[in-house]
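# kindly generate the corresponding structure for this input.
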Amino acid sequence: MRGAAMSLTAASSGFVVLLLTVPVIQGQRDWRVFYSRTHICASKGSTVEIHCSYRYPSITNGYYTKVEETFWFTKSINDAPLDLRTDSDYRGRVEYNCRTWIICTLTIRDLRESDSAEYKFRFTTNQGGKYTGEPGVTLSVTDLQVLVERSSTQTELKCHSSCKAADRPSYVWYKNGLKMKEETFSLRVSANDDNSYSCALKGHEDHRSPPVYAPKLLTVSVSPSGEIVEGSSVTLTCSSDANPAANYTWYKENDRKLPSQQPQLFFFSSIQPSESGEYYCTAENEMGRRTSAHVFIDVKYAPKLLSVSVSPSGEIVEGSSVNLTCSSDANPAANYTWYKENEDSPKASGQIFTITDLRPEHSGNYYCEAQNTRGRRNSTLNLTVVAGKSVLMINIIRLTLVVLMLIPLVVLSLWTRKKKTLSLNSEPNEAVKMMEVDSCPGYENSTTAAQTQEPEEQEDLV
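Now for the predicted structure:
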């Protein structure tokens, strides 16, 4: 016959399942073992106590019978039952408490899922008798978990246990760590509920299931941290505390979805400047969906695509001005320095180099050097200064002005010379005239004619 009774007692390591024996008689004649229920369910991490009692004949073959050994086992080696106290899987976690040679208690602490097995009691006597209680007690150690079934309007939570239905366990639910009134197998909540939920076997409230909740504390980390250099390998990691585990999706700015072989990771084997930008991830499980903050990836690289130009373009004429411009693609931004070929000292700094009042000696090769923390590049430009029409016209105008300024001086000089000459010639002529007139009256007309012709000759001289 069989019978069983169960009561719960508290132990320092957790709730204890205490099995009080009601006779379950197995064996022949007076050899008997008494077990409780054939199945027991206990939570992972808790402590269980299994009691048994046994009976044997007091006299065997005319001699008093005495029990010499008692122990519990789950497996045998070479058909010899292995005492749990010597089983490495139970080392330090089992204890026997056998009293009055008729009651023996097995205590197992810190239950593990691997402890799920059939436990049997065995005893031997001084008359060579050996007896094992068959069948034993089946222990099911459950690691509770909350299963989630989500629809568009609500989410159903189910407290899952590996215990068999015959045990008919009762459950207790917790919301954000606080006990709820419901003691049912399942619980319904609204879709995208932000609260956390867990469950426990009634009577084992200290051993709750891990809580379930939508992804929270969603973060994106970058490795290596610090400056990211062109060509290096970079890994982005998306992590959250979601339970059940979340599914991750990666995006780049403007919600462009990115493919990833490892959803929680996004890997650049040789990152390029074109891959700079904002990245973020989403985590989603049956309880809801979350989006991480954006992380900016800034790829640093040395100056490239360096070019130099001159403005205005075309023929560079002497006396004009030009701007030499240097440009490049660089991150961080480059600093620019200008040099002239065969000259050691720089001519200027900055992206634009201005030269005014060009002369032939300004002709030559100029080169620009672009430099940042990642490297440097340079590019050369040839500058040729020519004499243009405007310069010739300026020279002609200058010469014309000089000539025009000299003409009045020449005229003034000649006029002064004429005046002086006329002044010197007028006095002797007057004297001669008077003498001729006085001595030769007949020549008066001829002298007058000579005088009238003299001014014309002088005009010709001018």
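
# switch to C-alpha atoms for all contacts and neighbour counts from now on
Will do.

# is Thr448 in a helix, a strand, or coil?
helix (DSSP: H, G, I helix; E, B strand; the rest coil).

# go on, Lys216?
Per three-state DSSP, the secondary structure class of Lys216 is coil.

# need the contact list for it.
Shown in contact with Lys216 (CA atoms under 8 Å, 6 or more residues apart in numbering): Ser240, Asp241, Ala242, Arg290.

# now render those as a markdown table, adding distance to Cys199.
As requested, these are exported to a markdown table (distance: CA to CA, whole Å):
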| residue | distance to Cys199 |
| --- | --- |
| Ser240 | 22 |
| Asp241 | 18 |
| Ala242 | 17 |
| Arg290 | 24 |
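
# so where do the strands sit in the stretch 251-400 of the chain?
256-258, 265-268, 277-285, 288-291, 295-297, 299-311, 316-317, 322-331, 335-340, 348-349, 352-355, 364-372, 375-383, 385-386 (DSSP state E, counting those that start in this stretch).

# redo those strands as a markdown table? Include distance to Ser209.
Output for the strands of the stretch 251-400 of the chain, formatted as a markdown table (distance: least, CA to CA, whole Å):
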| stretch | distance to Ser209 |
| --- | --- |
| strand 256-258 | 35 |
| strand 265-268 | 28 |
| strand 277-285 | 18 |
| strand 288-291 | 19 |
| strand 295-297 | 35 |
| strand 299-311 | 45 |
| strand 316-317 | 85 |
| strand 322-331 | 52 |
| strand 335-340 | 61 |
| strand 348-349 | 69 |
| strand 352-355 | 70 |
| strand 364-372 | 57 |
| strand 375-383 | 57 |
| strand 385-386 | 87 |
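
# would you turn these into TSV with mean neighbour count?
Shown next, in TSV, are these (neighbours: other CA atoms under 10 Å):
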stretch	mean neighbour count
strand 256-258	12
strand 265-268	17
strand 277-285	21
strand 288-291	18
strand 295-297	16
strand 299-311	18
strand 316-317	20
strand 322-331	19
strand 335-340	20
strand 348-349	14
strand 352-355	16
strand 364-372	21
strand 375-383	16
strand 385-386	16
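
# of all those, which lies closest to Val22?
strand 277-285 (48.2 Å; CA to CA).

# related to what we said a few turns ago, out of the contacts of Lys216, who's the most crowded?
Ala242 (24 neighbours; other CA atoms under 10 Å).

# structure for this one too, so we can compare:
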Amino acid sequence: MEYSAVWTVIIFSILRVCKVHALLPIPLIILEDKVELNAETKVSCVLPSSDCHCLEVELKIVTKEKLKNCVSHKGNFSNVTCTLDVTKEMNGIELSCEAHFKTKSKPYKLNIQTEPEFTDCSDKLVWLEGQESSFNCQAKGHPLPTVTCEKNNTIYKVEEKFTAMRNMSGEYTCRATNFDTITKPVTVSVEYEPKILSIVVQPSMPVLEGANITLTCEADAVPTPTYSWHPQTPHVTFLNNNRTIQIKEVTSAHEGFYICIAQNKYGIKTLQQKIVVDREEIESATNPALFVQDKNNNRGDTTDAAFSKILALLLSSSLLYYFC
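Predicted coordinates:
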């Protein structure tokens, strides 16, 4: 039964081939009407039908004589034309034309199954807050992999457009998947212009004259901003990359507004803070020993000096009330 089916296919194929050959056109030889001795004459071989455009055909003029300057034309009504140098010995020679047909199948690509492989996927991405952004990871493989990037169960398709927000910063896992899956970590940094949150003053206002004071500027920005202050008051020490200014032995000359300036490549922001100096002089009432005013010690420990002044003020008020 199996052999019978095989022979049926073979016979059917032979019949189809024979049918094709029976329908193939026969090429024709075309000569010039007048062939003169010792002159050139043209000999052409022509395929008289254009119905075989799906077949590749090669035409050839067959003769024992030497042909030259042969020119071929392919396509509809294919032909070939050559030149023959005529001599008297050529009288009665035979010329024929052969057509060689070639057929071929439609081309098919051989696709081999291959696992995914990242071809273009940056390890680090920098986005600007508020701007349109996307992941750019590309991968190859067969079938063509799908690529996604994920963080905290939020999945983004490659080249999907979205607006970058600062909370999108962090490490993502990018996956390329066909019949297999590969992963790659991608770190995202979302940058934004500065925002000054506050200026922290220690001790709090008002500050006693002669005490030490620090002003620290607290700002949020990516990349980290640079800090500066205005005005540039004398006897001021800059700390923490200019985030903090320290003033020792505050005087009335230090009173006024201090402006913190935070800047990165995306913008600049400012915030001001007023310094108020308490210049009230407290004199001892009945017991001078209660009022501690050691200038040398005041340089080293401003907190004890301030406490002593307040204590002396309270005692003085009590004694004045008593004598009145």
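
# coming back round to it: max pairwise distance over the contacts of Lys216 of structure 1: which two?
Most distant of the contacts of Lys216 of structure 1, by CA to CA, are Asp241 and Arg290, 11.1 Å apart.

# what touches both of these two?
With contacts taken as CA under 8 Å, 6+ apart, Asp241 of structure 1 and Arg290 have Pro215, Lys216, Leu218 as neighbours in common.

# please work out how many residues are found near the nearest residue to Thr38 of structure 1 once chain neighbours are set aside.
Leaving aside its sequence neighbours, Thr38 of structure 1 sits nearest to Val137 (CA to CA, 6 or more residues apart in numbering; 4.8 Å). Around Val137 of structure 1 there are 20 other residues, counting by other CA under 10 Å.

# and the one 3 residues further on, by the same measure?
Counted with other CA under 10 Å, the neighbours of Ser140 of structure 1 add up to 24.

# host element of it?
strand 137-142 (DSSP states H and E).

# other SSEs contacting that strand?
strand 39-43, strand 117-125 (3 or more CA pairs under 8 Å, 6 or more residues apart in numbering; DSSP states H and E).

# of all the ones you listed, which one comes closest to Pro428 of structure 1?
strand 39-43 (158.7 Å).

# how many degrees apart are that closest one and strand 137-142 in direction?
30 degrees (axes from the mean of the first three to the mean of the last three CA atoms, to 10 degrees).

# report the buried residues of strand 39-43 of structure 1.
Ile40, Cys41, Ala42, Ser43 (16 or more other CA atoms under 10 Å).

# and the angle from the following helix or strand past it to strand 137-142?
Where DSSP H and E defines the elements, the next helix or strand beyond strand 39-43 of structure 1 is strand 47-55. Comparing the axes of strand 47-55 of structure 1 and strand 137-142 via the same axes, to 10 degrees yields an angle of 180 degrees.

# now flag whichever of the contacts of Lys216 of structure 1 is closest to Lys175 of structure 1.
Ala242 (15.7 Å).

# surely the closest one touches Pro211?
No - contact between Ala242 of structure 1 and Pro211 fails when scored by CA atoms under 8 Å: they sit 9.5 Å apart.

# against Ser321 of structure 1, how distant is Thr384 of structure 1?
12 Å (CA to CA, to the nearest Å).

# swap in Gly226 of structure 1?
Gly226 of structure 1 sits 46 Å away from Ser321 of structure 1 when distances are taken as CA to CA.

# residue in structure 1 paired with Pro143 of structure 2?
Residue pairing (TM-score structural alignment): Pro143 of structure 2 is matched to Pro244 of structure 1.

# quick one, helices of structure 2?
2-23, 295-300, 302-323 (DSSP state H).

# okay, those helices, which one's buried deepest?
helix 302-323 (a mean of 14; mean count of other CA atoms under 10 Å).

# ok, residues contacting that one?
208, 210-212, 282-286, 290-293, 298.

# cutoff 6 Å now
Helix 302-323 of structure 2 has contacts (CA atoms under 6 Å, 6 or more residues apart in numbering) with Ala211, Ala285, Leu290, Phe291, Val292, Asn298.

# which members of these are the farthest-apart pair?
Farthest apart among the contacts of helix 302-323 of structure 2 - using CA to CA - are Ala211 and Ala285, which lie 23.3 Å from each other.

# quick one, which of those two is more surrounded?
Ala211 (21 against 17).

# counterpart of the more buried one in structure 1?
Under TM-score structural alignment, Ala211 of structure 2 pairs with Ser320 in structure 1.

# hmm, that match is touching Arg359, no?
No - the criterion here is CA atoms under 6 Å, and Ser320 of structure 1 misses it with Arg359 at 8.5 Å.

# from Ser169 of structure 2, how far out is the residue most central in space within structure 2?
The centroid of structure 2 falls nearest to Asn136 when counting by CA atoms, centre = their mean (4.9 Å). Taking CA to CA as the measure, Asn136 of structure 2 falls 16 Å from Ser169 of structure 2.

# likewise for Leu314 of structure 2?
On the measure of CA to CA, Leu314 of structure 2 and Ser169 of structure 2 end up 56 Å apart.

# pretty sure Thr163 of structure 2 is touching Phe135, no?
No - using CA under 6 Å, Thr163 of structure 2 is not in contact with Phe135, being 11.9 Å away.

# neighbour count winner among those two?
When neighbours are counted by other CA under 10 Å, Thr163 of structure 2 and Phe135 differ, and Phe135 comes out ahead with 21 against 13.

# now the more buried one. Nearest residue, chain neighbours left out?
Closest to Phe135 of structure 2 by CA to CA, 6+ apart is Val158, at 5.2 Å.

# any idea what Thr302 of structure 2 aligns with in structure 1?
Thr302 of structure 2 maps onto nothing in structure 1, by TM-score structural alignment.

# can you tell me how far Thr302 of structure 2 is from Leu208 of structure 2?
From Thr302 of structure 2 to Leu208 of structure 2 the distance is 9 Å (CA to CA).
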